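Peer 1: structure, please.
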Amino acid sequence: MKGFHDFPVINKDPEAIRKGNLRILREALDLQRERQGGDARLFAISPFIRYDEQGSIVATGEMAIGHIQALRIQGDRILPETGKWDTHYVDRGAEGGPRKRVKSRCPATLDGFTLRNAPQPCRVEISDPVNGLTVYAADDAEIELQFSHSGTYRVRVLSAPHTPGEWTIEVP
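Peer 2: Prediction:
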């Protein structure tokens, strides 16, 4: 009997593999639909986005719309939508329920060593030459940055409804 690893790999192209996997999934769903006589719309493949408690998109993919609806009923943060983590977020407080939205530009500005107009809530990431990456949860719109070493620092402000604000700071 041949094992899984005994079969030759015909195509290593990720897109071809994804399409092959979708074809197999569709065939399995068609077979299941024939056996159960269910509503064909529930078995239709749909794109989805998963999001976290802040509304940031954390996963995307495709699955049967009936499965997406079942997950939503169970309380999962999932929508039958297309979207990209870097350009979209989910507005959890939208009228009528969560809605995918396009991210706006980060309103934060850097004035010397002070971040102003930081969105709330947000995270501030500081990459420094000694300690690497440090992440802070920010609860003020104005944040005074302090550095203990000289060198080049990268500062990022992250908030679900906005594209990241990014700056490079030289500390003498």
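Peer 1: only C-alpha atoms for contact and neighbour calcs from this point on.
Peer 2: OK.
Peer 1: buried set for the helix of greatest length in the chain?
Peer 2: Among the segments of the chain that qualify as a helix by DSSP state H, the longest is helix 14-36. For helix 14-36, burial by neighbour count (16 or more other C-alpha atoms under 10 Å) applies to 26, 29.
Peer 1: same thing with stretch 137-147?
Peer 2: Buried-residue list, stretch 137-147, by 16+ other C-alpha under 10 Å: 138, 142-143.
Peer 1: all strands for the chain, in order.
Peer 2: Here the chain has its strands, by DSSP state E, at 45-51, 57-64, 78-79, 88-91, 99-102, 109-111, 114-116, 122-128, 132-138, 143-144, 151-158, 165-171.
Peer 1: could you look over those strands and pick the most buried one?
Peer 2: Compared across the strands of the chain, strand 88-91 shows the largest average neighbour count, a mean of 25 (mean count of other C-alpha atoms under 10 Å).
Peer 1: so residue 116 makes contact with residue 108?
Peer 2: Yes: using C-alpha atoms under 8 Å, residue 116 makes contact with residue 108 at a distance of 5.5 Å.
Peer 1: this one next, for a side-by-side:
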Amino acid sequence: MATTPNYGVKIISKAVQPAIPRTTVTPITVSKLNTPPHLMPINIAFARFDDDGRIEFVGHTSPEGWERMLGYTAEYVVQGDADVDLDWVDGHVIKRRPENPTILDGMTLRNLPIPCQITVDGTTHDSQDETADLSFSQPGTYTVVVSAFPMLDASFQVTQE
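Peer 2: Predicted coordinates:
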């Protein structure tokens, strides 16, 4: 059974991420360090992202851990503080995700990004239109989410009487 080596990386779950003060990291030459990796300070913030720029996770690592990480995954990591839900990576730059322009007008979604996905209570539908009329077979309150990455999701509560 193969195991993934730990290169001094500390992953911070988005659910329990502590508030970490933003600091300036002074570049150092790793080869001049005589400190064992397990005793090195963890002070480089980073984000791991996918092909679309979605941030998969954020963490902090030591300078040596960062150098090792670059050796095997440089195209999918970027240095800096990021928020998994609010940021994305564009050209190796962490950016805020733009607002979704969708509005709910009665039972009609307007200003839909093209293309987008409309999710109603967990069921997703692809859309290529600027508007979508909503109707439901049963009365009740439904959660409708409009997604068009990299935009932020737009979420609405819709009541069918």
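Peer 1: next, format the buried residues of stretch 137-147 of the first structure as TSV and append distance to residue 15 of the first structure.
Peer 2: Output for these, formatted as TSV (distance: C-alpha to C-alpha, whole Å):
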residue	distance to residue 15 of the first structure
138	40
142	45
143	44
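Peer 1: which of those sits closest to residue 124 of the first structure?
Peer 2: residue 138 (6.6 Å; C-alpha to C-alpha).
Peer 1: residue in the second structure matching that closest one?
Peer 2: Matched by TM-score structural alignment, residue 138 of the first structure corresponds to residue 127 in the second structure.
Peer 1: and residue 93 of the second structure, what pairs with it in the first structure?
Peer 2: For residue 93 of the second structure, the residue aligned by TM-score structural alignment is residue 99.
Peer 1: its match against residue 88, yeah?
Peer 2: No: the pair residue 99 of the first structure and residue 88 does not pass the contact test of C-alpha under 8 Å, sitting 10.2 Å apart.
Peer 1: return the residue of the second structure aligned against residue 61 of the first structure.
Peer 2: Under the alignment (TM-score structural alignment), residue 61 of the first structure pairs with residue 59 in the second structure.
Peer 1: check residue 108 of the first structure too.
Peer 2: Counting by TM-score structural alignment, residue 108 of the first structure corresponds to residue 102 in the second structure.
Peer 1: now its match: how far from residue 86 of the second structure?
Peer 2: Noted for residue 102 of the second structure: a distance of 17 Å to residue 86 of the second structure, by C-alpha to C-alpha, to the nearest Å.
Peer 1: the more surrounded of these two?
Peer 2: Ranked by neighbour count (other C-alpha atoms under 10 Å), residue 102 of the second structure and residue 86 place residue 102 first, with 20 against 17.
Peer 1: show me the contacts for the more buried one.
Peer 2: Going by C-alpha atoms under 8 Å, 6 or more residues apart in numbering, residue 102 of the second structure touches 109-113, 146, 154.
Peer 1: gap between it and residue 114 of the second structure?
Peer 2: Distance, residue 102 of the second structure to residue 114 of the second structure, by C-alpha to C-alpha: 11 Å.
Peer 1: run through who's touching stretch 82-101 of the first structure.
Peer 2: Contacts of stretch 82-101 of the first structure (C-alpha under 8 Å, 6+ apart): 47-49, 51, 54-60, 81, 102-103, 160-161, 163.
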